[in-house]
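# With the sequence up front, the predicted model follows.
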Amino acid sequence: MRSSLVNKISIISHGLRFDLDMFESSAERYYENTYGYCITNRGAQRRHRLPQVLLLGDELVVSVLRRDNSPWTLRYDGDELNLYYDGEWRQSVGLPEALPFFGKTLTDGVRTDDVISAYGAVTPGFFLYPDCHYFDKGAQCRFCSLRAARSTIAKPLVTDFPRRRIMEATRHIQNSGWHIPMITNTTGTPVDDEDIRHTILEPLKAIHDACDPKIKMHLLTHPPQDFSIIEEFKRVGVSSIAFNIEIYDRKLFSSICPGKDRLYGYDKWWDALAYARDVFGDYQVYCGIIWGLEPVESSMEGMEDILDRRIGLATNVFHADPGTAMARRPQPSVADITALAEYEGKLYRKYPDAGTIYDVSMRNTIDWEVHNGYLE
């Protein structure tokens, strides 16, 4: 396994220790975390200017997760940013390049930084309808810090995406000179299908209409009650879609994702995935599961079941975010992450038509690394 991936797995498992204010006075321009959909770091404020990811080399990035008891330390030695493990130097790291479509002001006075989201280090997109009605019922997913983030550190971010605003922001993205392989859109969970049409479908159509030339659009969302909306997603320009079930084990799904279980249903979730696969095609529909929230064997079974259904696999590694019911749950061990990664590698060989959503390394998953042979 490449040393950069060894370090990434360990950092995802343990997090990093560093002073919150270590970046405040930095003159370097880099992509700073806007916390669009999770808090990740206890006590962090915008003024701390924390990067969303670190560059590990070998085209790998890793999430900046501040954890007080981590054996990993991040610190500046002069102008060089270094990683230490139990006091021993491991490697120098870089900061993600500042995104050229940030720092602009739209005609309605809103900053692009507060409209556009960015995933990993390079992939732009939007977080449409940044809320989830399961919180109102006390039935939110137990690992989710979306509402806590949006009511605190991410409060400056916009919540409304009228057509003019989103088209203008999309043109800033496309005219920035940045290589844009796709625009990726994440959503919260509206109350009903009519809200989906208004808060998600309409902005998606605006993004598609603004793109010239057209580019791929990925959508991560909650499946609708009326499956015909999945066809509407495709008609407005979505080229791939993900419905993340998160937990494969049925009983654990019920306890960890109570809203999804009671108000939508485990079996209906799989039905929605199958319907979407028939609309978008084999392996153009993705299902995400989270490593570390169920036994390793259950995650392995779930990964294989997903791929065997001709659905793409999307994994994430659990991180214990402040403001959630699982804030004190241990993150998965290096051994468990490594075992799951090795099994995922076998599955990619068994299902060669399956790929990853992104063609780049992402911050809290190693799907791309596994698919591209970094374990070998």
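In hand now; what should we look at? All figures in this text were calculated on a predicted structure; none of them were measured in a lab. Numbers count the residues shown, from 1 in each chain.

# contacts and neighbour counts: CA atoms only from here.
OK.

# Let me see the contact set for residue 237.
Listed by Cα atoms under 8 Å, 6 or more residues apart in numbering, the contact set of residue 237 reads 204, 205, 208, 216, 217.

# Can you check my assumption that the third one lies in a strand?
Yep, that's residue 208 we're talking about. No - using DSSP: H, G, I helix; E, B strand; the rest coil, the assignment for residue 208 is helix, not a strand.

# so how far is residue 176 from it?
Going from residue 208 to residue 176 by Cα to Cα, to the nearest Å gives 17 Å.

# Those two: which is more packed in?
Higher neighbour count among residue 208 and residue 176: residue 208, with 20 against 14, using other Cα atoms under 10 Å.

# Tell me the spacing between the closest residue to that one other than its chain neighbours and residue 156.
Distances taken as Cα to Cα, 6 or more residues apart in numbering place residue 237 nearest to residue 208, at 5.8 Å, with adjacent residues excluded. Residue 237 sits 29 Å away from residue 156, going by Cα to Cα.

# Neighbours of the residue lying closest to residue 333 once chain neighbours are set aside, how many?
In space, not counting the residues next to it along the chain, residue 333 is nearest to residue 13; the distance is 5.7 Å by Cα to Cα, 6+ apart. When neighbours are defined as other Cα under 10 Å, residue 13 has 24 of them.

# For the stretch 251-376 of the chain, which segments count as strands?
285-291, 312-317 (DSSP state E, counting those that start in this stretch).

# Mind checking the ones you listed for the one nearest to residue 340?
Ranking these by proximity to residue 340 (Cα to Cα) places strand 285-291 first, at 7.9 Å.

# Summarise which helices and strands the strand ranked longest in the chain is packed against.
The residue-count maximum for a strand in the chain (DSSP state E) belongs to strand 123-132. Contact here means 3 or more Cα pairs under 8 Å, 6 or more residues apart in numbering; DSSP states H and E; on that basis strand 123-132 packs against strand 117-119, helix 146-150, strand 182-189.

# quick one: which of the ones you listed is nearest residue 345?
That would be, of the helices and strands packed on strand 123-132 and by Cα to Cα, strand 117-119, which comes in at 23.4 Å.

# Tell me how far the closest one lies from the chain's centre.
Put simply, strand 117-119 sits 8 Å off its chain's centre (Cα atoms, centre = their mean, to the nearest Å).

# Go through stretch 299-308 and flag the buried ones.
Buried residues in stretch 299-308, counted by 16 or more other Cα atoms under 10 Å: 299, 300, 302, 303, 304, 306, 307.

# Got another one to weigh against that:
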Amino acid sequence: MSLKCKLYEEVRLKNEVTVEGINITDEVDLLLRNLDLGGKYQEEVHGMFEYDREPHAGIAHPVGFRSPNGFLFPFNSYRKSRFSIGYDKGSYILTENGNKVFDIDFLERPEYYRHTTSDGVQMKNIAVYNHEGVVFVTYSNECHLKEKGLDCLYCNINATKSTYADVEGIKWKYPKQIAETVKLAYEEPGRHHVTLTGGFVPEHREMDYYFDVAEAIQNETGLNDFNGTAVIGAPEDHGIIDRYKEAGYRTLAINIELWDKNIFKAICPGKEQLSGGWENWKSSLEHAAKVFGHGRVRSNIVAGLEPKRSTLEGVEYLASKGIVCFAGAWCPNPGSELENHRSPEPEWHWDLVMKMSEIFRKNGFTYDQLYDCSASANSCIHDIYRIEHGLLPVLKQAI
């Protein structure tokens, strides 16, 4: 088997682990308690969503691990998974049905996690580190759609806040706190990018807050272009979108969530009723692409909630307009209305990933564009781009 084929098989396995999760048995729980989480290794911080199938308030989990060839695997627990963690000859290992797959390295904690803001808040609670130089800020850990009874059915942002906010000390983030954290995070080696997101709020309140954060980051870092993505709701006044670019955001994200209009209406009642409906989300994305440019606008579809044909139709259409639309595997989040449902099989998601990668390449999206507009640079599509463009150390050594 060629090196390239081996790398693809490793990414395919990553897709399986992402969908199926990690089985934390009692033995694995003991192993993890001996891991230096919060010291050498990075602990999970619930800034926005809980992706583990069972909440674990007060029990630390690692955020993920690296495979032998450097691919980052998420660590989402699910007691029915065939994948688990073991220990063999002084190394942690990934296992499948009790058999060793390969050695793994848990992800090391970034330096800025050891620091606090000037008003005494731990920086890890301001911006989660997604590795590859990417930081992720959830400024608000709740969505006001809850009080209206209009939550998206797959979403558990409010349930996550109820479970973890007090235990982990997660609260509203202020612009100065975010700016101080981003400045220190940007001192870490590698590329740098920040995503700012939160629960659903009225568009003018959201806009004013995002502009304050952009100004604070610019003042703190000295960077006019700080490579930031603002994740916003679809505004009914499309002129608001232009102002985000003027404020200094390099990229914009408007997450349409579903391409099928009728399924969107059923699954995302708040986005349907309070933001002009599906057509306004689509037209907002199209306007944003004209303002920010090709490959500088991102959207997302929750993969597995609608037929694959519909998702691919949306990805293809949006790509033709210069919009990067990811479709991450749906996780039936605990606390959501769809808790304990099933995501499609890993093979379904892998086929989707391969077809999306082809669409992205056909429409001329570069790795730099995917990096700049993404909340994480560690999706399977990012990995495929790394393989195809020789960006992995193992490929550089082979040349």
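That came in fine, so what should we check first? Computed from a prediction, not measured in an experiment: that's the story for all the values here.

# I'd like to know how far the residue nearest to residue 208 of structure 1 sits from residue 135 of structure 1.
According to Cα to Cα, residue 237 of structure 1 and residue 135 of structure 1 sit 30 Å apart.

# cool, residue 73 of structure 1 as well?
In this view, residue 73 of structure 1 and residue 135 of structure 1 are 35 Å apart by Cα to Cα.

# neighbour-wise, which of those two wins?
Between residue 73 of structure 1 and residue 135, counted using other Cα under 10 Å, the more crowded position is residue 73 (24 against 15).

# For the more buried one, which three-state class applies?
Taking three-state DSSP as the rule, one finds residue 73 of structure 1 in the strand state.

# corresponding residue for it in structure 2?
In structure 2, the residue paired with residue 73 of structure 1 according to TM-score structural alignment is residue 84.

# which residue in structure 2 lines up with the residue nearest to residue 333 of structure 1?
Aligned by TM-score structural alignment, residue 13 of structure 1 pairs with residue 19 of structure 2.

# Same question for residue 162 of structure 1.
Superposed on structure 2 with TM-score structural alignment, residue 162 of structure 1 falls opposite residue 174.

# Which residues are in contact with its match?
Residue 174 of structure 2 neighbours (Cα under 8 Å, 6+ apart): 139, 213.

# out of everything not next to it in sequence, what's closest to the aligned residue in structure 2 for residue 248 of structure 1?
Under the alignment (TM-score structural alignment), residue 248 of structure 1 maps onto residue 259 of structure 2. Setting aside the residues directly before and after it, residue 259 of structure 2 is nearest to residue 314 in space (Cα to Cα, 6+ apart), at 5.5 Å.

# any idea which element the closest residue to residue 264 of structure 1 other than its chain neighbours lies in?
Spatial nearest neighbour of residue 264 of structure 1, excluding adjacent residues (Cα to Cα, 6+ apart): residue 225 at 7.8 Å. Assigned by DSSP states H and E, residue 225 of structure 1 belongs to neither a helix nor a strand.

# Enumerate every residue touching residue 225 of structure 1.
By Cα under 8 Å, 6+ apart, the contact set of residue 225 of structure 1 is 192, 193, 264.

# Same check for these, but in structure 2.
On the basis of both residues aligned by TM-score structural alignment, their matches' Cα atoms under 8 Å, what survives of the contacts of residue 225 of structure 1 in structure 2 is residue 264.

# For PyMOL, write the select line for the buried members of the contacts of residue 225 of structure 1.
One line in PyMOL is enough to select the buried ones among the contacts of residue 225 of structure 1; burial here means 16+ other Cα under 10 Å:
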select buried, resi 193
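
# Among the contacts of residue 225 of structure 1, which one lies nearest to residue 231 of structure 1?
For those, the nearest to residue 231 of structure 1 is residue 193 (13.2 Å; Cα to Cα).

# what lines up against that closest one once you look at structure 2?
When structure 2 is aligned by TM-score structural alignment, residue 193 of structure 1 is paired with residue 203.

# and the residue lying closest to that match once chain neighbours are set aside, how far is that from residue 265 of structure 2?
With sequence-adjacent residues excluded and distances taken as Cα to Cα, 6+ apart, residue 203 of structure 2 is closest to residue 235, at 6.3 Å. To residue 265 of structure 2, residue 235 of structure 2 is 17 Å away according to Cα to Cα.

# what about those two, which has more around it?
Counted by other Cα under 10 Å, residue 235 of structure 2 and residue 265 do not tie: residue 235 has more neighbours, with 21 against 17.

# can you count the residues close to residue 243 of structure 2?
So residue 243 of structure 2, with other Cα under 10 Å, has 14 neighbours.

# Show me what it lines up with in structure 1.
Counting by TM-score structural alignment, the partner of residue 243 of structure 2 is residue 232.

# Residue 47 of structure 2 now?
Aligned by TM-score structural alignment, residue 47 of structure 2 pairs with residue 36 of structure 1.

# Pretty sure its match sits in a strand.
No - checked against three-state DSSP, residue 36 of structure 1 lies outside a strand; its state is coil.

# My read is that residue 362 of structure 1 contacts residue 118, right?
No - using Cα atoms under 8 Å, residue 362 of structure 1 is not in contact with residue 118; the gap is 10.9 Å.

# Could you find the closest non-adjacent residue to residue 257 of structure 2?
Of all residues not flanking residue 257 of structure 2 in the chain, residue 301 sits nearest, at 4.0 Å (Cα to Cα, 6+ apart).

# Map the one you found onto structure 1.
Counting by TM-score structural alignment, the partner of residue 301 of structure 2 is residue 289.

# just to revisit the earlier point, list the residues that contact the match of residue 13 of structure 1.
Neighbouring residues of residue 19 of structure 2 by Cα under 8 Å, 6+ apart: 329, 330, 331, 343, 345, 346.

# which among these end up buried?
By 16+ other Cα under 10 Å, these give 329, 330, 331, 343, 346 as buried.

# Please report how far the second one lies from residue 59 of structure 2.
Same thing as residue 330 of structure 2. Going from residue 330 of structure 2 to residue 59 of structure 2 by Cα to Cα gives 24 Å.

# cool, and the third one?
For residue 331 of structure 2, the distance to residue 59 of structure 2 under the criterion Cα to Cα works out to 21 Å.

# again, but for the last one
If you measure residue 346 of structure 2 against residue 59 of structure 2 using Cα to Cα, the figure is 28 Å.
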